[in-house]
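Enquirer: Give me the fold of what follows.
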Amino acid sequence: MHPAQLPPEGRPGSVAVGDVVTEAGAVIADVTVAFERWGRLNAERDNVILLEHALTGDAHACGPAGEDHPTPGWWNGMIGSGRALDTDRYCIICTNVIGGCRGTTGPGSPHPDGGAWGSRFPAISVRDTVTVERAALRALGVTRLAAVIGGSLGGARALEWSLMHPEEVDRALVLCVGARASAWQIGIQSAQIQFIESDPDWLGGDYHGTGRTPDRGLGFARRVAHLTYRGELELDDRFGAAAQPGEDPLGPMRTADRFQVESYLDHQADKLAARFDAGSYVTLTDTLNRHDIGRGRGGLNDALAASTVPTMVAGVDTDILYPFHQQEHLARNLGNCLGLRRIDSPTGHDGFLTEFDQVEDIVLEFLDAGR
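Expert: The predicted structure follows:
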């Protein structure tokens, strides 16, 4: 079988990978995986860096917003000729995760039996996302990765790649994630799921095609999530306790008037509802809750100690969602750790997306380590 064709650089592509059996035994039929690429495959097809996006990201890691992309690339400036992810040297491929809503099969996708998958879409684990990505890469004729890089949910995927298929990964860079979901993460993420599932327009997950969408519940979920993505100092420096211009949240009666930070969170909620499917948000948030590299491997420390792939770990010092001590635990116990790097930022968890200079230095060091 001839490998599938790569699309032009920075343009959407997709490959069909057939039926996928999940870790828990469910079947997802006729899976399609969306992806983008930058740079060229070499003759050996072994110069691929797999780039893993976070929860509400997608395959558009580089490039402007446009007809195919509602937002600019989430790692713009990191990818290109002479950049940290050098397209003169590497072929960068970014896949959209299974369960997503930007081209890869997810709850909003057509079901083989008609209608959208909706409530019929199975729960998926981080390991399932790797299984699907690996099938997509093999359809492209890629059987070895020069590196896998990801942050947050993408970092969990990168970590699982290094443990599930160490013979196929030369090195891994794991950013802003831990070895498993903590009780705090599961608690706050489950609350977000409940916001969405409590929305009357959720319709048990089968709202697709009805003209109704659970945007109110998704907005509540996003407000809470965004507070965990950003830093307390950053938000206070930006907004403090100031009122939104033209509004008075300190009046004699409680009204809909807002503080500035409330207006900011409303804006973030509206932006997400305009570009992201609530069913995918529920599915992928549950995927994060299921993250546990120790499951079936003798526990966290045994699983990490058995790792053979050279792995660099990095985190943000003000991250409250995946605190830096979780990256310290990874680095301390990984069997082949290239080092631990700290991103200093008031921004919090999103620092791996916003602190360009620091992250660029980390990526360059990671790719040059041992060469």
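Enquirer: use CA for all of it now, contacts and neighbours both
Expert: OK.
Enquirer: Which residue ranges of the stretch 251-371 of the chain form strands?
Expert: Using DSSP state E, counting those that start in this stretch, the strands found in the stretch 251-371 of the chain span residues 311-316, 337-343.
Enquirer: Contacts for the first one, please.
Expert: Think strand 311-316. With C-alpha atoms under 8 Å, 6 or more residues apart in numbering as the test, strand 311-316 has contacts from 171-177, 323-324, 327, 330-331, 334, 336-345, 348-349, 351-352, 366.
Enquirer: need the helices for the stretch 101-250 of the chain, in chain order.
Expert: Remark: helices assigned in the stretch 101-250 of the chain by DSSP state H, counting those that start in this stretch are 126-139, 153-164, 183-197, 215-229, 232-239.
Enquirer: Can you lay out those as CSV showing mean neighbour count?
Expert: Converted to CSV, the helices of the stretch 101-250 of the chain look like this (neighbours: other C-alpha atoms under 10 Å):
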stretch, mean neighbour count
helix 126-139, 22
helix 153-164, 26
helix 183-197, 18
helix 215-229, 20
helix 232-239, 14
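Enquirer: Just put these in a markdown table and tack on distance to D257.
Expert: Output for these, formatted as a markdown table (distance: least, C-alpha to C-alpha, whole Å):
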| stretch | distance to D257 |
| --- | --- |
| helix 126-139 | 41 |
| helix 153-164 | 35 |
| helix 183-197 | 22 |
| helix 215-229 | 17 |
| helix 232-239 | 15 |
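Enquirer: wait, which of the ones you listed is closest to R297?
Expert: R297 lies closest, by C-alpha to C-alpha, to one member of those: helix 153-164, at 9.9 Å.
Enquirer: How far off centre is that closest one?
Expert: Taking C-alpha atoms, centre = their mean, to the nearest Å, one finds the center of helix 153-164 at 11 Å from the center of the full chain.
Enquirer: What's the end-to-end length of stretch 83-93?
Expert: 15 Å (C-alpha to C-alpha, to the nearest Å).
Enquirer: Point to the residue nearest the middle of this structure.
Expert: Taking C-alpha atoms, centre = their mean, the centroid of the chain lies closest to A54, which sits 1.6 Å from it.
Enquirer: got the contact list for that residue?
Expert: Contact analysis of A54 by C-alpha under 8 Å, 6+ apart lists 150-155.
Enquirer: doesn't it fall inside a helix?
Expert: No: under DSSP: H, G, I helix; E, B strand; the rest coil, A54 falls outside any helix and is assigned coil.
Enquirer: Compute the distance between it and V130, please.
Expert: Going from A54 to V130 by C-alpha to C-alpha gives 14 Å.
Enquirer: One more, please, to line up against the first structure:
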Amino acid sequence: MRIGDLHTEAGGVINDVTIAYRRWGEFRGDPDGMNNLVLIEHALTGDTNVADWWCDLLGPGRALDTDAWCIVCTNVIGGCQGSTGPASEHPDGGRWGSRFPAISIRDQVTAEKQFLDALGVSRIHAVLGGSMGGARTLEWAMMYPDKVNAVCVIAVSARASAWQIGIQSAQISAIERDPAWQGGDFYDTGASPDAGLAAARRIAHLTYRGEQELDERFGAARQDGENPLGTFRDPAQRFAVESYLQYHGRKLVERFDAGSYVTLTEALNRHNIGRGRGGLNKALAACTVPTMIVGVDTDILYPYHQQEHLSRNVGELMGIARISSPVGHDAFLAEFRQMDRILRRFFVLSVLDEDAQEDDGYLI
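Expert: Model (predicted):
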């Protein structure tokens, strides 16, 4: 869907933006008041196909009940799964490439708000998402508190930490140091920074999974038929965990664009809900949207203490839930039974809160 031009927080302009989306379930209610629309926010390299990455949670009678809710998931601005991003055609010809402005999490939410405006919907029941999707969810509550009834913020922090910026900048550097990157203008050159993107993914994947899980699965074992303990180092002779990480690097190269990876990772580096709002705690305290916070006890990338910080300071705390798992950050995509209970509880509380607001005359 075309949503017009997007003016970024930092002063850039992205012309004639397209936002791709998918929908499950039928819309019911008032587009400007109480309705059943739920916006799902995908993670960094995710896409609109919630039925794929949250397959056990979406469908009739499931936590994301498509008989009860109209579920919508957009592809983020700057992405590469149908929405306008660096690989898209530029209005002046060629690809956007290096001409694509840097974007923030707030810009991503602004694009989604323009998308909903284009649909003719001015209010939604709930927003929920994890990781980068959690950052977008949190910004929805900060930017448009009068447009959403409740939010569920999963596995993210109030701002990017030095650790997160550092590890994410290392991923960006891996791509930019690939000779095929060409300053971001590699499109239509016959080459792409696949090696850099695969290396970035290997770095990232180590932060997505738990140390305990990786060690239990691989330890110091060698890859079958290979010997990494020879007289000289040989990159063809690998430990098992090296083969695993290389596999995930190759899989990302097959489905994702390096320009989008740099753009979206930079957006995560810019994540800071306190910017321009008097600091983190003041901003959180001013949040009037009922907020469920979810974290993972073994998360290396967004440690659980960051979700505890959110819960202690957010103005309208609906509750906090902890996923217990050796998987690490990706547990919100893997621990379906725990996520099922959490999301069911979230929707029960969100409906109770909506009913209370209606009784108080808050909703029209």
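Enquirer: hmm, back to that, what's the match for the residue nearest to the centre of the first structure in the second structure?
Expert: By TM-score structural alignment, A54 of the first structure lines up with A43 in the second structure.
Enquirer: In the second structure, which residues correspond to the single longest strand found in the first structure?
Expert: Ranked by residue count under DSSP state E, the longest strand found in the first structure is strand 27-38. Against the second structure, the aligned range for strand 27-38 of the first structure is residues 13-24 (TM-score structural alignment).
Enquirer: From start to finish, how long is the matching stretch in a straight line?
Expert: Using C-alpha to C-alpha, the two ends of stretch 13-24 of the second structure sit 32 Å apart.
Enquirer: now the strands of the stretch 251-371 of the first structure as TSV including mean neighbour count?
Expert: Supplementary listing: the strands of the stretch 251-371 of the first structure in TSV, determined by neighbours: other C-alpha under 10 Å:
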stretch	mean neighbour count
strand 311-316	27
strand 337-343	20
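Enquirer: Could you check how far whatever residue is furthest in space from the centre of the first structure is from A241 of the first structure?
Expert: When distances to the mean C-alpha position of the first structure are computed (C-alpha atoms, centre = their mean), the maximum falls on P252, with 43.6 Å. Distance from P252 of the first structure to A241 of the first structure, counting by C-alpha to C-alpha: 17 Å.
Enquirer: W184 of the first structure now?
Expert: 27 Å.
Enquirer: try G204 of the first structure
Expert: G204 of the first structure is 38 Å from A241 of the first structure, by C-alpha to C-alpha.
Enquirer: now do L159 of the first structure
Expert: Look at L159 of the first structure and A241 of the first structure: by C-alpha to C-alpha, they are 40 Å apart.
Enquirer: What residue in the second structure is paired with the residue farthest from the centre of the first structure?
Expert: If you follow P252 of the first structure across to the second structure using TM-score structural alignment, you land on T231.
Enquirer: Against A68 of the second structure, how distant is the aligned partner of R134 of the first structure in the second structure?
Expert: Aligning on TM-score structural alignment places R134 of the first structure opposite K113 in the second structure. The spacing between K113 of the second structure and A68 of the second structure, counted by C-alpha to C-alpha, is 23 Å.
Enquirer: In space, what's closest to the alignment partner in the first structure of G82 of the second structure - neighbours in sequence excluded?
Expert: Matched to the first structure by TM-score structural alignment, G82 of the second structure sits across from G103. Spatial nearest neighbour of G103 of the first structure, chain neighbours left out: A34 (5.0 Å); criterion: C-alpha to C-alpha, 6 or more residues apart in numbering.
Enquirer: residues contacting the one you found?
Expert: Residues near A34 of the first structure by C-alpha under 8 Å, 6+ apart: 12-15, 59, 95-96, 102-104.
Enquirer: Which of the residues you listed are retained in the second structure?
Expert: By both residues aligned by TM-score structural alignment, their matches' C-alpha atoms under 8 Å, those still in contact after alignment to the second structure are 15, 59, 95-96, 102-104.
Enquirer: For those residues, give me a markdown table that also has distance to V261 of the first structure and neighbour count.
Expert: A markdown table is the format used below for these (distance: C-alpha to C-alpha, whole Å; neighbours: other C-alpha atoms under 10 Å):
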| residue | distance to V261 of the first structure | neighbour count |
| --- | --- | --- |
| V15 | 42 | 21 |
| A59 | 30 | 28 |
| T95 | 33 | 28 |
| N96 | 31 | 27 |
| R102 | 29 | 28 |
| G103 | 33 | 22 |
| T104 | 34 | 24 |
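Enquirer: of all those residues, which comes closest to T287 of the first structure?
Expert: Closest approach to T287 of the first structure among those (C-alpha to C-alpha): N96, at 14.4 Å.
Enquirer: Tell me how far the closest one lies from G211 of the first structure.
Expert: 25 Å.
Enquirer: what does M78 of the first structure give?
Expert: 39 Å.
Enquirer: the more surrounded of the two?
Expert: Looking at M78 of the first structure and G211 with other C-alpha atoms under 10 Å, you find the greater number of neighbours at M78, namely 20 against 7.
Enquirer: Looking for the alignment partner of the more buried one in the second structure.
Expert: When the second structure is aligned by TM-score structural alignment, M78 of the first structure is paired with L57.
Enquirer: check contacts around that match.
Expert: When contacts are counted by C-alpha under 8 Å, 6+ apart, L57 of the second structure touches 63-64, 336, 339-340.
Enquirer: Please apply the same query to I343 of the first structure.
Expert: Applying C-alpha under 8 Å, 6+ apart to I343 of the first structure gives the contacts 314-317, 351-352, 355, 358-359.
Enquirer: After alignment, which residue of the second structure pairs with G114 of the first structure?
Expert: Using TM-score structural alignment, G114 of the first structure lines up with G93 in the second structure.
Enquirer: State the number of residues packed around I79 of the first structure.
Expert: 21.
Enquirer: And I320 of the first structure, by the same measure?
Expert: Neighbour count for I320 of the first structure, taken as other C-alpha under 10 Å: 17.
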